[in-house]
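J.: Got a sequence here, can you model it:
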Amino acid sequence: MTSYFLRYLHGEREAVWTELRALGPVPDALAEDVAAVADETMVRVSQHVARIAAALPELDWVSSDRLVSPHQPPTEGDHALIDELVDKIGGLPYALEACLRRVGEVWFAGDCDALYLTYHQEPAPTTTAPGAEYPDPLCLGNAYSLHLEWEERDDPTEFAFALAPDEYVKTNVEGGTHDIDLPAQVADPVLRGVAGRPGITLVDYLRESVRWGGFPGYSFAPDLAPEVLITLRTDPDF
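T.: Sure, this is the predicted structure:
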C-alpha cells in the first residue's frame, strides 16, 4: 500500500488528511508515516505564514502587542522544549507537534486600516462573531506558551491548550480562546471555540486562514472583505 506521505506529495492532500482523522489515535505502525505528512504540511504552512508576515508592515499593520512580531519561527530551544513536553503531557496530536516545530509563534492581531483591522482603534465591534467585524487574524502559540500553560494547569486530569485567543479577544473585546484538548495522539485535533466552525480541525483551520490571507473571519462576509486582502490570499497547497 502506498504510504500516506507519498500520496500527500502526489497531491492527495485533503484525502490523506481526511483518512488520517478517521484513524482516531494513530497506531504505532503508522506513526512515522503520519508524522511525515504532518511535518510536510507545517513546512508549507510556515512558508505561507512567513509570506503574509513579511507583507503586513507594508500595509501599515501595527501589532496589538508592540513587543510581539507577526511571526517568530521556532528555535533550537523550542525543539528541545517540545521533546520534553511530549513526554510530560503524554503525547501531542501530530499536526500540533509539527506546527510547534515548524511554524512557531504567529500574531497577526493588530490595527490596519487597509485590512479593516482594529484593536486599539475605533470602532469597536457592534455585532457577534462570526462576521465582517471579526476578521480572526491568525494567531498561534508556540512551545513556550504550551509549557507555561501546562505548568500552571489547575486540573491534573484534564488540560486544554489555548492555542490562540478567540475572535473577540483579537478585536480587544472580552472573549475566550481557541483550544486543543491534551493529551491526544490523533493526527489532526479539533480546534474548539472557533466561531461559526464547530468541529473544525487544526489543519482545516490553517487552510482557511491561508485561503483568506491570514484573516479567515472574512470568509463569513466575503463581499465586505477589504480589496487589499487579494494580495495576501492564496489557495493552500497543504
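
J.: going forward, measure contacts between C-alpha atoms and count neighbours the same way
T.: OK.

J.: Residue 213 is in contact with residue 235, isn't it?
T.: No. Using CA atoms under 8 Å, residue 213 is not in contact with residue 235; the gap is 9.4 Å.

J.: out of these two, which sits in the more crowded spot?
T.: residue 213 (26 against 11; other CA atoms under 10 Å).

J.: mind listing what the more buried one touches?
T.: Applying CA atoms under 8 Å, 6 or more residues apart in numbering to residue 213 gives the contacts 52, 229-234.

J.: Next: residue 178.
T.: By CA under 8 Å, 6+ apart, the contact set of residue 178 is 162-166, 191-194.

J.: That one should be in a strand, yeah?
T.: Yes. According to DSSP: H, G, I helix; E, B strand; the rest coil, residue 178 belongs to a strand.

J.: before we move on, the earlier item: tell me the one of the contacts of residue 178 nearest residue 217?
T.: Closest approach to residue 217 among the contacts of residue 178 (CA to CA): residue 194, at 9.8 Å.

J.: Quick one: residues contacting that closest one.
T.: 166-167, 178, 200.

J.: In TSV: those residues, plus secondary structure.
T.: As requested, the contacts of residue 194 are arranged in TSV below (three-state DSSP):
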residue	secondary structure
166	coil
167	coil
178	strand
200	coil
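
J.: For the residues you listed, name the two members farthest from one another.
T.: Farthest pair in the contacts of residue 194, by CA to CA: 167 and 200, 14.8 Å.

J.: These two: which has the busier surroundings?
T.: The neighbour comparison of residue 167 against residue 200 (other CA under 10 Å) goes to residue 167, with 29 against 17.

J.: how about this one, so we can line them up?
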Amino acid sequence: MDFLARYRAGEREQVWAELVALGAAVREPPLYQDAQAVACEIMLRARYNIALLVERLQQLDFVFVVGAQGAWNPCTARELKLLASIEQRRGPLPIVLRAWVEMIGNVDLRGSHPTLSNYYSLGHATTRGPNSDPLVLGMVPYELSQLPCIDRKQQIFLLEVAPDSCHKSNYSGGGDSYMRIPSAGFDAPFGSDDWWDGMCLIPYLRECFAWGGFPGLRDDPAAAEAAREELAFLTQGLLPI
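T.: Next comes the predicted model:
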C-alpha cells in the first residue's frame, strides 16, 4: 500500500514519521510523487479546518486584528514569485511547507476574545482574554536579498514564517519563528523562541487544531478551563491531519 493510501486509511502519524525519516531521499522518484500527494491531502484537511475555525470564531464575536476577511488569504502572485526565486537560488523548502504556501497561504488568528485570546490594542468589552499564542503562519514579505543568512559558507538561510507569541499579543518579545533552508525533506523543525522550537510543521498544526487555533492555552490550565465550551465548539468535527 502506498503512503497516500495508508494516510487516508488512518496511518497519519506513522506515514508522516516514515516520510520525515527518509530525509532528502523523499525527493527521489517514485517516492516524490507519493510524498507530494500526502502533503496535498494534509493541506486539504488543514484548509477545511482553517475555514471552519474562521467561520466559528466569527460566530463567537471574535475580534480579528486583520478582520475576518484577512484571517485567511492565499498567497499573492508576488509571494508565489518570491517563493519560486527562493527555491531556485537558495534551495528547496520542506515539501509540506511548500504545499501550505501553495494551497493555504497566510493564516492570522490574532485577535481578542474574553476567553480565547488577547491583543493589547484591541481589548474586548471589559475583559482581556489570555495570551494564547494563536495560529499565525505564512510568507513574511521581503525581497530575496533580505533573506537572513546564518552560514555563508554552507549557504544556510532563514525563512521567517510567524511572529513569536508575545508579538502575537502585541507586546515586545523575541524574534520571528523560522525554518532553515535549503531543506529537502518532507517536513522540518521550526526555530523559535516559543514552546514549538524544534517542532515540525505538521505536529505543530495538529497541536493548533487540537486547541481550536489557540495552542498556547495548553500551558494555561485556568484559561483552558474558562474556554472549555468555546474550545469544544471550535474543535468539533475538525479533520485529523
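
J.: just the contacts of residue 194 of structure 1 now: which is nearest residue 219 of structure 1?
T.: The nearest member of the contacts of residue 194 of structure 1 to residue 219 of structure 1, counting by CA to CA, is residue 167 at 13.3 Å.

J.: so who does the corresponding residue of structure 2 for that closest one touch?
T.: Using TM-score structural alignment, the partner of residue 167 of structure 1 in structure 2 is residue 165. Neighbour list for residue 165 of structure 2: 131-134, 173, 194 [criterion: CA under 8 Å, 6+ apart].

J.: buried sites along stretch 80-96 of structure 2?
T.: Neighbour counts using 16 or more other CA atoms under 10 Å place 80, 82-83, 86, 90-96 of stretch 80-96 of structure 2 among the buried residues.

J.: Quick check: ChimeraX command selecting the buried ones in the contacts of residue 213 of structure 1.
T.: To isolate the buried ones among these in ChimeraX, judged by 16+ other CA under 10 Å, type:
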select :52,229,232,233,234
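
J.: Farthest pair within the contacts of residue 213 of structure 1?
T.: Longest span within the contacts of residue 213 of structure 1, CA to CA: 52 and 230, 11.5 Å.

J.: Make a markdown table out of the contacts of residue 213 of structure 1 and add distance to residue 100 of structure 1.
T.: As requested, the contacts of residue 213 of structure 1 are exported to a markdown table (distance: CA to CA, whole Å):
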| residue | distance to residue 100 of structure 1 |
| --- | --- |
| 52 | 18 |
| 229 | 26 |
| 230 | 28 |
| 231 | 27 |
| 232 | 23 |
| 233 | 23 |
| 234 | 23 |
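
J.: where exactly do the strands run in structure 1?
T.: Taking DSSP state E as the test, the strands found in structure 1 are 62-63, 71-72, 105-107, 110-111, 139-140, 159-165, 177-182.

J.: Check the mean deviation of the second one from structure 2.
T.: By that I understand strand 71-72 of structure 1. Strand 71-72 of structure 1, aligned to structure 2 and superposed, deviates on average by 0.7 Å (mean CA distance after the TM-score superposition for structure 1).

J.: helices or strands up against that strand?
T.: helix 31-55, strand 105-107 (3 or more CA pairs under 8 Å, 6 or more residues apart in numbering; DSSP states H and E).

J.: after superposition, how close is the longest one to structure 2?
T.: The superposed helix 31-55 of structure 1 is, by mean CA distance after the TM-score superposition for structure 1, a mean 0.9 Å from where its aligned residues fall in structure 2.

J.: Identify the residues contacting that helix?
T.: 3-5, 8, 20, 26, 70-71, 94-95, 98-99, 102-103, 106, 108, 187, 206, 210, 213-214, 232, 237-238.

J.: Please spell out which residues along that helix are buried.
T.: Neighbour-count burial for helix 31-55 of structure 1 [16+ other CA under 10 Å]: 34-46, 48-50, 52-53.

J.: okay, which residue is most central for structure 2?
T.: For structure 2, the residue nearest the mean C-alpha position is residue 137 (4.4 Å; CA atoms, centre = their mean).

J.: Trace it over to structure 1, please.
T.: By TM-score structural alignment, residue 137 of structure 2 lines up with residue 140.

J.: excluding its backbone neighbours, what's nearest that match?
T.: Distances taken as CA to CA, 6 or more residues apart in numbering place residue 106 nearest to residue 140 of structure 1, at 4.8 Å, with adjacent residues excluded.

J.: The one you found: how many residues sit nearby?
T.: 23.

J.: Check residue 99 of structure 2 too.
T.: 21.

J.: quick one on the thing from earlier: quick check, nearest of the contacts of residue 194 of structure 1 to residue 122 of structure 1?
T.: residue 167 (16.4 Å).

J.: Next, find the distance separating the closest one from residue 83 of structure 1.
T.: 30 Å (CA to CA, to the nearest Å).

J.: Could I get the contacting residues of the match of residue 137 of structure 2?
T.: Contacts of residue 140 of structure 1 by CA under 8 Å, 6+ apart are 104-107, 163-164.

J.: would you turn those into JSON lines with distance to residue 116 of structure 1?
T.: Listed next are the contacts of residue 140 of structure 1 as JSON lines, based on distance: CA to CA, whole Å:
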{"residue": "104", "distance to residue 116 of structure 1": "26"}
{"residue": "105", "distance to residue 116 of structure 1": "23"}
{"residue": "106", "distance to residue 116 of structure 1": "19"}
{"residue": "107", "distance to residue 116 of structure 1": "16"}
{"residue": "163", "distance to residue 116 of structure 1": "24"}
{"residue": "164", "distance to residue 116 of structure 1": "21"}
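
J.: hey, where'd the helices end up in structure 2?
T.: If DSSP state H is used as the criterion, the helices of structure 2 fall at 3-8, 12-21, 31-59, 77-89, 95-103, 165-168, 201-210, 221-226, 228-235.

J.: how far off helix 201-210 does the third one point, in degrees?
T.: To tie it back to what came earlier, the one meant is helix 31-59 of structure 2. Relative orientation of helix 31-59 of structure 2 versus helix 201-210 (axes from the mean of the first three to the mean of the last three CA atoms, to 10 degrees): 20 degrees.
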